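# Sharing a model that was predicted from the sequence below.
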Amino acid sequence: MYSSTKQCNLSHKMIIRLKKFLYIFNLRQGTILIAVHQIALSSFALIILLVGIFHLDEMLSMLQNDMADDADRQGLYLEYGHVIELQEGDFYSANFNRRRFAKGQHLASVTVIFLYTSTILTSIYLLCCVSLLHGAVKYKREYVTLWIMAAIVALSLLLMAIFIGDGYPWVVKFFGGHCIYRFGCALFVLSFIYAICAVSSFVMEIGCRRCRSARTASDERGERLLLLDQAAHSSLLSSAQLHKLSHGTRSQFV
């Protein structure tokens, strides 16, 4: 009892807890809202990734067809597995097309790796979001902690993606410029950090609730032991008095 109470008080001193979520909801309600929001967001992202994987084979087949058509236009032919020979056309144009299609193949392979890796990670994060919802509803600390670990990993990957995306002009142009891109990314990262802090505060609340329940149970057990000891002491006194009276004289009863 003493060690659990000491650990609970130590967590209050070392970590600043949030009392409310957005100054309106309590921590349990805020955790449920975060879980529902993250489930919806990760489900939408997973659907987009699955659609991309579904059209991936079509994209690769179109690339292979374009390469074959270009080879026909340039007069290239491959006979019995020997070296490709150029019959007619410009060597510069052929080399340029080869470099372009080699770059397209490299981009396609990177896209395949990105789509499959992102799908696996998004699926794992979706399961962790479901675990967060279950833990918030049932007050299960272990399920909520699982989401916190996944969210920290997701935050690290998000920061890495933001720094990488800042180096691509078309990404910045899609958001309307560097200022809007950095402001939007900073706002999203701060909101995600706030969500992690709120869920962490809810975990500490569950832990302190368990400390209080364990302390109450221990106090009730101590009170029951004290009452039993008093009852046993009273019964011993009663039996001793009865024994004394049974062996006493008549004047003692008077």
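Sure, I can see it.

# Please make it C-alpha for all contacts and neighbour counts, starting now.
Will do.

# got the residue ranges for the helices in this structure?
Listed from the start of the chain, the chain has helices (DSSP state H) covering 2-14, 27-54, 56-73, 91-138, 141-165, 169-175, 178-246, 250-253.

# Compare these and give me the one nearest F21.
Evaluated over the helices of the chain, closeness to F21 peaks at helix 27-54, with 5.4 Å, by Cα to Cα.

# second one coming, line it up with the first:
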Amino acid sequence: MFARTKQCKLSKMLRLNNFLFAFSLRQGTILIAAHQITLFSFVLIILLICLTHVGKVLTLLHDDMEDDAERRGFYEVNYRNQMTFHEGDVISTNNQRRFAKAQHLASVTVIILYTSTILASIYLMCCISLLHGAIKYKREYMLPWVIASCVSITPFMAAMILGDSYPNIVDIYGGHNYYRFICVFLMLTFLYAFWAVCSFVLETGESRCARAMLANDERGERLLLLDHAAHSSLLSAAQLNKLSHGTRTHFV
């Protein structure tokens, strides 16, 4: 009992009591879910558009490679759905090396885009589940988003750190200082949203435990009353049986 009380006090100390000092945790969770659904729906649309354009680029690259092979009299070798053009056994010209490099880069880009699309779709479904759990006040529908957020924190930080080493990305934000400030701001915002949702999950669990304990207490009282009633009825039946089989002196 003492351990349970101590655990409840610890969970109350670790969780938030409100969201942005103006909304309840439930309202804040609904706002976070709606924001995440909107954001990742837009990201998913962008990824699908990029996949479409990359498919067209691959088609153009394939046509250019075939035209170059026909002009130079190379022959085409198919190996595991990858096409290489050879003269003898060695890729000889600089143009062919450029084609091979472009083909490798396009293949890596396709893999990254497909992986990102799958991950974005999974996270979008977790956000929809979070919205449903917040509206219906069901803890089990909010746990997938919590798990997905825990998994995504490390790749998110790694992407920010790696982005600092690419000048093209840094120049978009106007320099390293602005880039780092935006990265820190986004990370703190994400952590605060994660903390708010976890606090609401803890609050939901505590409310469910309190309702279960209240139901158990009411059930225990009911069983105790039934036990008293049954005991009283048994005593009454025994007394009536004794009186019915007794002699006249028992009534005096």
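Perfect, I can see it now. The structure presented is a predicted model; accordingly, all values stated were derived computationally and were not measured.

# Fetch the TM-score of the aligned pair.
Once superposed, chain against chain, the TM-score is 0.81 (TM-score structural alignment, normalised by the length of structure 2); 237 aligned residues with a Cα RMSD of 3.1 Å.

# ok so, going back, is it possible to get CSV of the helices of structure 1 that adds mean neighbour count and distance to G81 of structure 1?
Listed next are the helices of structure 1 as CSV, based on neighbours: other Cα atoms under 10 Å; distance: least, Cα to Cα, whole Å:
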stretch, mean neighbour count, distance to G81 of structure 1
helix 2-14, 12, 71
helix 27-54, 17, 32
helix 56-73, 14, 15
helix 91-138, 16, 18
helix 141-165, 16, 42
helix 169-175, 13, 41
helix 178-246, 15, 51
helix 250-253, 8, 126
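
# okay, those helices in JSON lines with distance to I84 of structure 1 next?
Putting the helices of structure 1 into JSON lines (distance: least, Cα to Cα, whole Å) gives the following:
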{"stretch": "helix 2-14", "distance to I84 of structure 1": "70"}
{"stretch": "helix 27-54", "distance to I84 of structure 1": "33"}
{"stretch": "helix 56-73", "distance to I84 of structure 1": "10"}
{"stretch": "helix 91-138", "distance to I84 of structure 1": "12"}
{"stretch": "helix 141-165", "distance to I84 of structure 1": "39"}
{"stretch": "helix 169-175", "distance to I84 of structure 1": "37"}
{"stretch": "helix 178-246", "distance to I84 of structure 1": "47"}
{"stretch": "helix 250-253", "distance to I84 of structure 1": "129"}
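
# nearest to V83 of structure 1, of these?
Using Cα to Cα, the helices of structure 1 put helix 56-73 closest to V83 of structure 1, at 13.5 Å.

# from the middle of its chain, how far away would that closest one be?
40 Å (Cα atoms, centre = their mean, to the nearest Å).

# what does stretch 246-254 of structure 1 give?
81 Å.

# And stretch 221-241 of structure 2, by the same measure?
Worked out by Cα atoms, centre = their mean, stretch 221-241 of structure 2 lies 55 Å from the chain centre.

# What's the average distance for it when superposed on structure 1?
Its matched residues in structure 1 lie on average 4.0 Å from stretch 221-241 of structure 2 after superposition (mean Cα distance after the TM-score superposition for structure 1).

# Show me the contact partners of that stretch.
Residues outside stretch 221-241 of structure 2 that contact it (Cα atoms under 8 Å, 6 or more residues apart in numbering): none are found.

# what about 10 Å?
Applying Cα atoms under 10 Å, 6 or more residues apart in numbering, the contact partners of stretch 221-241 of structure 2 are A215, N216, D217, E218, R219, G220, K242, L243, S244, G246.
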